[in-house]
Every structure is written in structure tokens, then in C-alpha cells.
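In: sequence below, structure please.
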Amino acid sequence: MTHAIPTYETKHAASEAHAFEDLNRAFDAFRDANDQRLAELETRLSSDVLVEEKLARIDQALDDARRRLDAFALKASRPALGGPERPALPAAAAEHKAAFDLYVRAGETGGLKALEAKALSAGSGPDGGYLVPPPAEREILRRMAVISPIRAIASVREISTATFKKAYSTTGPATGWVAEAAARPQTNSQVIAELTFPAMELYAMPSATQTLLDDAAVNIEQWIADEVETVFAEQEGAAFVNGDGVNKPQGFMAAAKSTVAAWSWGKLAYVPTGVSANFAAANPSDILVDLVYALKAGYRQNASFVMNRKTQAAVRKFKTTTGEYLWQPPAAVGQPATLMNFPVVEAEDMPDIAADSFAVACGDFRRGYLIVDRIGVRVLRDPFTAKPYVLFYTTKRVGGGVQDFDAIKLLKFGVS
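Out: Take a look at the predicted model:
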């Protein structure tokens, strides 16, 4: 009798399934421990320290299980570049790939110079490096969308210039109802303004030994994508949240803020919790309902909550009046956790709960935030600076900013 040898795919699927089961078991344990804590609060007006410690440990285990599940999802999304299962590249793409491979391994620039001159490209080796082949660039951007929380939910537009400009209307033409034979008064002119999204330069500098580069079995494009995906995603993820717009994208948290009643274009409206550095003591989850319904109906349909891990740990304890938890683990592998049936996006660059902090955002980020990617990821080979290592100065240009200030609302942990 023969036994089938488990393949990498079956082992990976089994590990992913175990991670998903661990997440659900951790949430069940968390729910039981929190119910015990709440029961003690009702009977003794205080909870046992041991129960609090147990809840904190389970909460940490819940986060660890979720991170493991995310890591499996990320690993599953990494097909090898240029593997045998991929279709043959067109002649021009194959020529670019071969020339780029020769440049990275041996520093030979003749092939890439000829190709970029033929394509009328503006870059050169001494100036800014050479463009990576399009399949590698697409793979880098695709992986970053998996890692970078805001990129995964925002709108992304590719541009071929240094700046993307978008017109918007600050005031529309006057309209109204009139009788059939009544005079039609002249309407006001529509006022048009412009949003500008410049693409800023983001860089990473992976290094390799010449021995690694001489190894023909090493997929150079795959190696570069592996080296830069995480650092690029971390840097741009921080900028999309808190960037000040100086040599980096402008994050949505950097926008001016106002109350919902005083909102005007150019600001993000917020809903206060009424308590400094905390939720309200009574019915703390009610403010989350207020936050959701501060959004117009058209934005609520595709809304997501954005918060960091510590804030998510706080809202994880909230329950409905019927005893159901508002936060729910993913319903299936690859899906996000939900809060009141809205997806929860974990962005560690969001602020912690503190006095007057804006620790929770809710909105339709697809309509609210725009990311612009300048076409082309460039690599400049440097074999001199850190001998015996060869450095690869890898750059991409990316910008971002709020494009619809009505699509995102914030929760302020303050009195007003």
C-alpha cells in the first residue's frame, strides 16, 4: 500500500487551517474570560486580578493567531516570478528581463541603455538607475497591497508624470423648483478647485554578495521583490496615515479636523466620545454607532474601521444589549475581522487611545483616499560603497492624499 507524500501546497493549506482554528479557539476563550470579568464587575463592582491577567494573555494570543493567519495569506500570495508555470514573455519583455538580469549580476549596462534609449526613457544608470522589468514591478506593487493596510483599501492610480492633479467642485450651480410660467433666475457659476498629489521618492537599499549574484539558480527579480516589499510597505503605510506631505505623501490624519456640525471641505469631521482618553463608562459602544452614522449612506455601504492593535483590543470587549460581541473574527481564511459587520483594518500607525487622540477612523477609503504610483521602479547597482557587498539602490515614487473629505470620519477621545 502506497501513501501519498504531502506536497508543499497541502502542508501550507493544513497550517493555514490550523491557524484559523487557533484564532477561533482564542476568541472563544477570550469571550468566556471577558464574560467572567463582566459578571464579577456586576456582582462585586471589581474584577479579579487573575481574570484580568488571563484576559490580557488570551487577547495577546488572539492577536498572535491573527498575525499568523495574515502571514500565511501573505505567503500564499507570493508566486515565483518567471516560474515555469507562467506563460512565455513577449519578445520585448524577455529582452528587458535578460538585460536587467545581466546588469544586476555583472553590472553590464549596454543592453539596458539601448532598451531605454529605444523607449525614450528619461533615466540612466549614473542618474537614477534602470527600470526593473514590468512583471517585477507589478509583483512588488501587488505584494505591497497585501502588506500595506491603507493601500489595500484606498484608490490607487498609476501616473507617468511627477504630479497628479484632480479637479473638484467647491460649490455647485444653484438649483431649485419654479412654476411653469415663472421667471427662471440666473444661477450661480460652479466653482472649481484643484487637488494636487505629487509623487515623492521612496527608497530601499538591499545588499547581496557577488557569490549570490553569480548563482544562476537565484531569481534576481524575485530576490529584489522579496527584499523591498516589506520596507516599502512599512514606510508608505506610515505616510498614508500620518505623513505631513514634506518629501512624503500626506496622510489622512494630517488633514485639518472639525466637528460634524462645523465641517467644511478640506477638513475631516470627528465625533467626540465625551470622555478624555476613553470611551464613555455607560454604553461605550454607542459612540461607534454614532461614528458610522456620521457617514452619508453612500459612504457607509463600503466603509471600514481603521485602528491599531491596542484600540482593537479595547473594542473587542464591547457587547450588544443581547450579549453578542460587536467584534467578530474572520468568517473564513483571507477575510478581515469585523466590527458591527464592517471590516476592521489594523494599521499600527494609527494613534493609541489617549487624551484628544483620533484613534479610530471609519469611512469609504476607496473614495476618500487616493494613492498615486509613478510608473517605474528603478534599481541602481553600487559595487563600491560596501565591498564585498553589492548594494542595490531601489526607488519608487509614490504620493497620496485625501480626495474626498466627506468620505472619512474620525473618533476623538475627548470631551468635545
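In: from here on, just use CA atoms for contacts and neighbour counts.
Out: Fine.
In: so how far does stretch 129-136 reach from one end to the other?
Out: Its start and end residues considered, stretch 129-136 measures 15 Å (CA to CA, to the nearest Å).
In: what's next to that stretch, contact-wise?
Out: Residues outside stretch 129-136 that contact it (CA atoms under 8 Å, 6 or more residues apart in numbering): 81, 93, 96-97, 100, 112, 123-124, 221-222, 225, 376-381, 393.
In: sequence B follows; please return its structure for comparison with A:
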Amino acid sequence: MSIQALREARNAAARDLRNHYDKHKDSWNADHQKVYDELAAKIDGFDGQIAAEERLLSIEASNNERLNRIEERDDVGRTEAGNRAEQESAIMRAWLVGGPQALTNQQRQYLDNRRNEAIRNGTLSTSPNVDGGYLVQQEFARSILEAMKLFGGMRQVATIMATANGASFLQPTTDSSSEEGEIVAENAAATTDTSIAFGSKLIGAYRFSSKLVPISLELLQDSAVDIEGHVRDRLTKRLARITERLFTTGTGVGQPEGIITAAAVGKALAAGGATSFTYDDLVDLEHSVDPAYRARAKYMFNDAVLKVLKRMKDGQNRPLWLPSIAGVAPSTISGYEYQLNQAMAAPAANAKSVAFGDLSTYTIRDVLAVDIYRFADSAFMSKGQIALLGFSRHDGKLMDVGGAVKTLQHSAT
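Out: Sure, this is the predicted structure:
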């Protein structure tokens, strides 16, 4: 079955489930729940098949994006963009396999031309050497950043700020959630409000490392292997995992301040809630967030919590989870969209396992450069390996100061 057919079958099942729910929600019973469970299981099966197909399609999409960037960057047509993409891939492979000395004079000239263009256009913030890789800082590095956006939960919901350099700056903050205007009588003066206060939060750029990634010479030399894709995937996952974790739970001391760290507790569970929570607890969490923020609110939790929520019922014994229908409606919990984030805690003593609110008030800052270095010293060559090391710079802060995001915290016992 094609991916389009899978999507259509999945949407049909989701539509049937939602129609079934809407038709019977005011008189829900065990028979209705049985039909719901059967349709939900069918949807889960389709989702697994679709995810596998989408992983394959993402490779083609990445290649198309690269060609689009080269067309725009160099002001050339599709055919020439393809030629330049092949040339840049050949240079990248040669550099990975043999280091800078493996590049031909023609390839070095191509790199010099690209660097000079970048300097003229003001897009080269530092002057990389061939050991760091000229193209690594441009196309290859940009692909890594784009892939990181698809990896975890925070980049799906946060506001992304891209800067050309890593200089720290202050972002102003203020809380207007309790302010209101006034009625002024004829010929009367308007009141002067001196209570408005502005603050600021410092956004920096912490340096993240992929750690050294050893790669065997056999893998590098096997022309059947997509070595660029392999390297990009390895570096992306390493950098994405640590940044996603710290954007979620970072302390803010020598590292980004995570959204869960910065957000206030909206619902603290009483004793006995160390590993579980109820529908009523979710209602309390929702209403701990001001209605002004709830219009854009989403839930965020990890997959273990989603599994619990899919089985949870509301006060009338109806399921909380409804599946998405492409182009029509998103998946929801109690009517709110949700975002999976595997860096969030599972239900446990004192853990904050659920977040709710306007998650876009969290800002992620990316410095648009990823440096990749190649190591071929005796520590690796004696094992028939080279090693790659990637650096990238990021920071993250919850910029809201009015309580846009709240968390559910489990009890100690």
C-alpha cells in the first residue's frame, strides 16, 4: 500500500472514530468504548506504517531542500544546482575519507570561490580552514540544524531565533495579564499608571559538542554507503538529544534554562499521587493557566504519559484522546493539542510529568554555524578509524513572566 493510501485509510479510521465519539458522547457506554478501542488500535497500526514510509521520504525531501537552497544561493537553475550539489558532495566525501590533502586542485578552487562569495555577501562570520571544512559551515551544517528541528519536542513548539553570531543580548520582558483600562469622565484627566514594570532576560550561546564520533575507514571507503547522510544523522542526533534535554529541564546555570525548570507548578498532587494523576488533576492544571494564554495552549508530555492519557476517561467516562484527521483536526487531549517530548519525566515522585500552556513563549536561539572537525591521529588510525567532532551554539529561555506555562508535579509519596 502506498503512503498516500495509508494516510487515506488512517484518516478514514480517524474520521470514523471522531464521528462515533460525537454521535454517542452524551450517552457513552461500554459498547461505544469497544468500538472506540477497535478504531484506535487500527489507527495506531496505520501510524506505525506511515512513520516508516515517512522516514524514507524525508531523505528525498532533504535533497530537494538542498537543491532549492543552492538555486537561491547561487541564482542558478535546477540542472546547475544539481551539478553543484554533486560537486559539493564529492568534496565532502573526499574530505571525510582522506582529509584536506585528498582534495584535488579543482575542488580546492571551488571551495575558494565559495568562500570568497560568502565573504562578499557577508554570510561568513568567521574564516574557517579546510580542516574545519568550508562547506561544512554552509550547506552541510545548515542541514544538521534543519534536521535538529524535526528531532525533538521543543523545537516543534518553541519560538526559534536564528542569529549570525553568538553575542549575548538582553530580551525585554513584561507582564500585562492583570492590566486594564478605565472610564474617563468628560473633561477629566486620564490616570497615570506608574506600575508598569519591564524586565529582561539574558540570552547567550552555549557551545555544544557532539563528542568525538569514530568512523571506520571501511565505511568511508564503501561507495555504496551514503556517508554524508550517515555522518549528518550521527551528529544531528547527538546534538539534538542534549539540546532538547536542556531546553526541557536545563538548570539555567552554565546551560540553557529549560521550560519545565522555569515554569511554575500549576497543580501539585497530594500524597498518593507519586506515580499517577487523574482527569480532575488535568482540569486543575488547565485552569491554573490564565484564559488569555489558554487560547494558544497545548499539552506537552512524553510517550509514556500519552499511553496513560489514551486510556483515561473524563467525568462522564468518555475517552480524553481523539486522533488527528489530516487537514481537518489535530490529535487532542481534552480538546487541546499536545506535543510529545521524550526529555520530559515519566510519572514519578516529585517529577513534573505534564506541562500545559502557551509553549511558544519559550525561545530557542541558534547561532547559524556548525563547526565540524576531522581527526586522523594515531589514536584513531591505529584502529582503522577517523573521528569527527561537531560544535554548535544555542541557548533557551522561557520569556514569559505572566504564567503562560504551568506544570503538574507529582507528590513525594
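In: which of the contacts of stretch 129-136 of the first structure count as buried?
Out: Buried by 16 or more other CA atoms under 10 Å: 81, 96-97, 100, 112, 124, 221-222, 225, 376-381, 393, out of the contacts of stretch 129-136 of the first structure.
In: strands of the stretch 51-200 of the first structure, start to end?
Out: For the stretch 51-200 of the first structure, the strands defined by DSSP state E, counting those that start in this stretch cover 130-131, 155-159, 163-171, 191-198, 200-204.
In: how about these in a markdown table, adding distance to Val246 of the first structure and mean neighbour count?
Out: Formatted as a markdown table, these follow (distance: least, CA to CA, whole Å; neighbours: other CA atoms under 10 Å):
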| stretch | distance to Val246 of the first structure | mean neighbour count |
| --- | --- | --- |
| strand 130-131 | 25 | 26 |
| strand 155-159 | 20 | 16 |
| strand 163-171 | 14 | 13 |
| strand 191-198 | 10 | 15 |
| strand 200-204 | 9 | 18 |
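In: hmm, back to that, so which of the buried ones among the contacts of stretch 129-136 of the first structure belong to helices?
Out: Among those, DSSP state H puts His96, Lys97, Phe100, Leu112, Glu221, Gln222, Ala225 in helices.
In: Lys54 of the first structure: what's it in contact with?
Out: Lys54 of the first structure sits next to Ala33 when contact means CA under 8 Å, 6+ apart.
In: quick check: Gln255 of the second structure is in a helix.
Out: No - assignment of Gln255 of the second structure by DSSP: H, G, I helix; E, B strand; the rest coil gives coil, placing it outside any helix.
In: pretty sure it contacts Tyr206?
Out: Yes - counting by CA atoms under 8 Å, Gln255 of the second structure touches Tyr206, with 6.6 Å between them.
In: what residues are shared contacts of these two?
Out: With CA under 8 Å, 6+ apart as the test, Gln255 of the second structure and Tyr206 both reach Asp395.
In: what helix or strand is Arg397 of the first structure on?
Out: According to DSSP states H and E, Arg397 of the first structure maps onto strand 389-402.
In: compared with the second structure, how much does that strand deviate?
Out: Following superposition, strand 389-402 of the first structure is found to deviate from the second structure by 1.2 Å on average (mean CA distance after the TM-score superposition for the first structure).
In: neighbours of Ser392 of the second structure, how many?
Out: 22 (other CA atoms under 10 Å).
In: that one -> the first structure?
Out: In the first structure, the residue paired with Ser392 of the second structure according to TM-score structural alignment is Lys396.
In: check contacts around its match.
Out: Shown in contact with Lys396 of the first structure (CA under 8 Å, 6+ apart): Glu201, Leu202, Tyr203, Asp373, Arg374, Gly376, Val377, Arg378.
In: relative to Ala136 of the first structure, how far out is it?
Out: Taken as CA to CA, the span from Lys396 of the first structure to Ala136 of the first structure is 13 Å.
In: quick one: the strands in the stretch 301-413 of the second structure, in order.
Out: Under DSSP E, counting those that start in this stretch, the stretch 301-413 of the second structure gives strands at 321-322, 332-333, 336-340, 352-357, 362-375, 385-398, 405-409.
In: contacting residues for Asp70 of the first structure?
Out: Gly334.
In: now the closest residue to Leu212 of the first structure other than its chain neighbours: how far from Pro284 of the first structure?
Out: Nearest residue to Leu212 of the first structure, sequence neighbours excluded (CA to CA, 6 or more residues apart in numbering): Val218, at 7.3 Å. As for Val218 of the first structure, its distance to Pro284 of the first structure is 54 Å (criterion: CA to CA).
In: and for Val333 of the first structure?
Out: Per CA to CA, Val333 of the first structure is found 30 Å from Pro284 of the first structure.
In: picking up where we left off before, just flag the most distant two among the buried ones among the contacts of stretch 129-136 of the first structure.
Out: Pairwise distances across those (CA to CA) peak at 24.9 Å, for the pair Leu81 and Ser124.
In: is it true that Phe342 of the first structure touches Phe305?
Out: Yes - with contact defined as CA under 8 Å, Phe342 of the first structure counts as touching Phe305 (6.8 Å).
In: more crowded one of the two?
Out: More crowded of Phe342 of the first structure and Phe305, by other CA under 10 Å: Phe305, with 26 against 21.
In: the more buried one pairs with which position in the second structure?
Out: So Phe305 of the first structure corresponds to Tyr299, using TM-score structural alignment.
In: next: Ser77 of the first structure.
Out: When the second structure is aligned by TM-score structural alignment, Ser77 of the first structure is paired with Ser58.
In: which residues touch its match?
Out: Contacts of Ser58 of the second structure (CA under 8 Å, 6+ apart): none.
In: again, only using 10 Å
Out: Applying CA atoms under 10 Å, 6 or more residues apart in numbering to Ser58 of the second structure gives the contacts Asn64, Ala147.
In: equivalent analysis for Ala193 of the first structure, please.
Out: For Ala193 of the first structure, the contact set (CA under 10 Å, 6+ apart) comprises Lys166, Ala167, Tyr168, Ser169, Thr170, Thr171.
In: one more time with 8 Å
Out: Counting by CA under 8 Å, 6+ apart, Ala193 of the first structure touches Ala167, Tyr168, Ser169, Thr170.
In: for the residues you listed, which ones persist in the second structure?
Out: Using both residues aligned by TM-score structural alignment, their matches' CA atoms under 8 Å, the second structure keeps these contacts from the contacts of Ala193 of the first structure: Ala167, Tyr168, Ser169.
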